[in-house]
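> need coordinates for the following:
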Amino acid sequence: MGYNVAIDGPAGAGKSTIAKLVAKEKGYIYVDTGAMYRALAIHFLKKNISAENVEQIVLACADADVTIAYEDGVQQVYLNGENVTGRLRGEEVGNMASRTSSIPQVREKLLELQRGLAREQDVIMDGRDIGTNILPDADVKIYLTASVDTRAKRRFDELKEKGQDCDFEAIKEDIKERDARDMNREIAPLKKAEDAILVDSSEMTIDQVVETICGYCRA
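Take a look at the predicted model:
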């Protein structure tokens, strides 16, 4: 039986960054859901199915198995036993993943695969509904957040570092809108699970957040 850690929280809270660092520190598998969607996309492309052919996409989900492993500290993604890591970032794969990820049966297939991984491996997952929907029985549930100003400042600094022009107030408003959408969406809205531990990273460094979350996990 795997040991499971769920990290939920709003956009810009640093969930993926923190989850990857905790995974490295504790030896867990970081479940990269985006990579899993792309692996499924490769499966559909191999079968020469059009993204518009929802019926065939749904049927193809039946014989797709996606797993994640770490080899020499590097994430490897396998589709039906074949390592497809090198193909995940292809433009055709990205387009197929984008167009099929909204199909309910594709999301259900991914949910089944994620829960299967969690049963067999020690995993950490991050998202909007991990502790409330995907892994409701996770051993540790964290709700990672930060003030809107803090999240906007982080995004502002990130864009500036890339040499992009940006407006702090516009970024702040965008984050507020995303929060509202995520919290009020009909399917699996963002909310803190009743048994989740609240971690507010507004005044914390990345190392402090990682140390705090690792402290809640088994030694």
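> CA atoms for contacts and neighbours, from now on please.
OK.
> show me where this structure has strands.
4-8, 29-30, 66-71, 74-79, 82-83, 123-127, 140-145, 197-200 (DSSP state E).
> in CSV: these, plus distance to Ile175.
Below are those laid out as CSV (distance: least, Cα to Cα, whole Å):
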stretch, distance to Ile175
strand 4-8, 16
strand 29-30, 25
strand 66-71, 31
strand 74-79, 30
strand 82-83, 36
strand 123-127, 16
strand 140-145, 12
strand 197-200, 16
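> pick the most deeply packed of those strands.
For the strands of the chain, the largest average neighbour count (mean count of other Cα atoms under 10 Å) is found in strand 4-8, namely a mean of 27.
> contacts for that strand?
15, 19, 118, 122-131, 135, 138-144, 190, 192, 217 (Cα atoms under 8 Å, 6 or more residues apart in numbering).
> distance from it to the middle of the chain?
Taking the mean of its C-alpha atoms, strand 4-8 sits 10 Å from the chain's own mean (Cα atoms, centre = their mean, to the nearest Å).
> next: stretch 78-94.
Using Cα atoms, centre = their mean, the offset of stretch 78-94 from its chain centre is 17 Å.
> please give the structure of this sequence too, so both can be compared:
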Amino acid sequence: MARQQVSSNKKINVAIDGPAGAGKSTVARLVAKALSYVYVDTGAMYRAATWYMICKEIPAENVEKVLQHVPELVIELVPDPTGQKVYCNGEDVTTVIRSMEVTSKVSQYSSIAGLRTRLTENQREMAARKGVVMDGRDIGTTVLPDAEVKVFMTASVQERASRRFKELNGADDITLEQLERDIAARDKFDEEREVSPLRCSEDAIVLDTTHMGIQDVVDTIVSYCAAKKDGEISQ
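Modelled structure (predicted):
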């Protein structure tokens, strides 16, 4: 698909949701670049909060103590020539928040209502001026329900596990089979949690990327944005 440029100068917000390993962050970053928009990695924000609580030795089960420390959290997403940097209370945590320890626990912390409320407020502030591409699990349904373009990216569990396995490149001692089990378990947890569960917004465009290349996915979403701004599609 040929890349389609957005013809109007009017900025919109783009919400990209989907399960773990669907490639949301990679695609959202490239879509933001193609549109000259700001990319907001909400997953990185929850990972940073999770990393912080782990460092403080506060388990997700101790909700009261987690909430006591939420007000001191300062999470920043900073553009960088090599990609977005993530800072937590002034410390660069871009790499450490991708560890398997954080990955295995982030769903537990992100299900805590008070923590989600705090980060959701931050995310809405970032999107207030429009021109934002934001990815996560509840962007189109909860964080930015009025986003002009909503996309729900998905792929088979096997494909998502394979992608994550390649990303890790042996960095963690885990097999492909274990990743498949972990991703399936996380899907179930995210779909069944009481606070902002993973679900597809009724007005979202569902995009199965199992057999699509990254650039094809990016071009498809950019074309949706162009059509929306030109009035060819409506919410």
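> list the TM-score for the superposed pair.
After superposition, the two chains reach a TM-score (TM-score structural alignment, normalised by the length of the first structure) of 0.72; 204 aligned residues with a Cα RMSD of 3.9 Å.
> out of the strands of the first structure, which is closest to Ser50 of the first structure?
Each of the strands of the first structure has some distance to Ser50 of the first structure by Cα to Cα; the shortest is strand 74-79, at 19.0 Å.
> ok, the aligned residue in the second structure for Gly14 of the first structure - how many residues close by?
In the second structure, the residue matched to Gly14 of the first structure (TM-score structural alignment) is Gly23. Number of residues near Gly23 of the second structure (other Cα atoms under 10 Å) recorded here: 21.
> what's the closest non-adjacent residue to the residue nearest the centre of the second structure?
Geometric centre of the second structure, nearest residue: Gly136, 2.9 Å, by Cα atoms, centre = their mean. Of all residues not flanking Gly136 of the second structure in the chain, Asp17 sits nearest, at 5.0 Å (Cα to Cα, 6 or more residues apart in numbering).
> and the gap between the one you found and Ala204 of the second structure?
Here the criterion is Cα to Cα, to the nearest Å. By it, Asp17 of the second structure lies 9 Å from Ala204 of the second structure.
> what is in contact with these two at once?
With Cα under 8 Å, 6+ apart, Asp17 of the second structure and Ala204 have common neighbours Gly140, Lys150, Val151, Phe152.
> list the contacts for the closest residue to Leu113 of the first structure other than its chain neighbours?
The shortest distance from Leu113 of the first structure to any non-neighbouring residue, by Cα to Cα, 6+ apart, is to Val66 (6.7 Å). By Cα under 8 Å, 6+ apart, the residues touching Val66 of the first structure are Met36, Ala39, Leu40, Val77, Tyr78, Leu79, Asn80, Leu113.
> can you give me the helices in the second structure?
24-35, 42-55, 63-69, 100-110, 113-127, 157-168, 176-192, 214-229 (DSSP state H).
> which one of these is the most hemmed in?
Of all the helices of the second structure, helix 42-55 carries the top mean neighbour count, a mean of 22, counting by mean count of other Cα under 10 Å.
> who are the packing partners of that one?
Applying 3 or more Cα pairs under 8 Å, 6 or more residues apart in numbering; DSSP states H and E, one finds that helix 42-55 of the second structure contacts strand 75-78, strand 85-88, helix 100-110, helix 113-127, strand 132-136.
> nice, that's everything, thank you.
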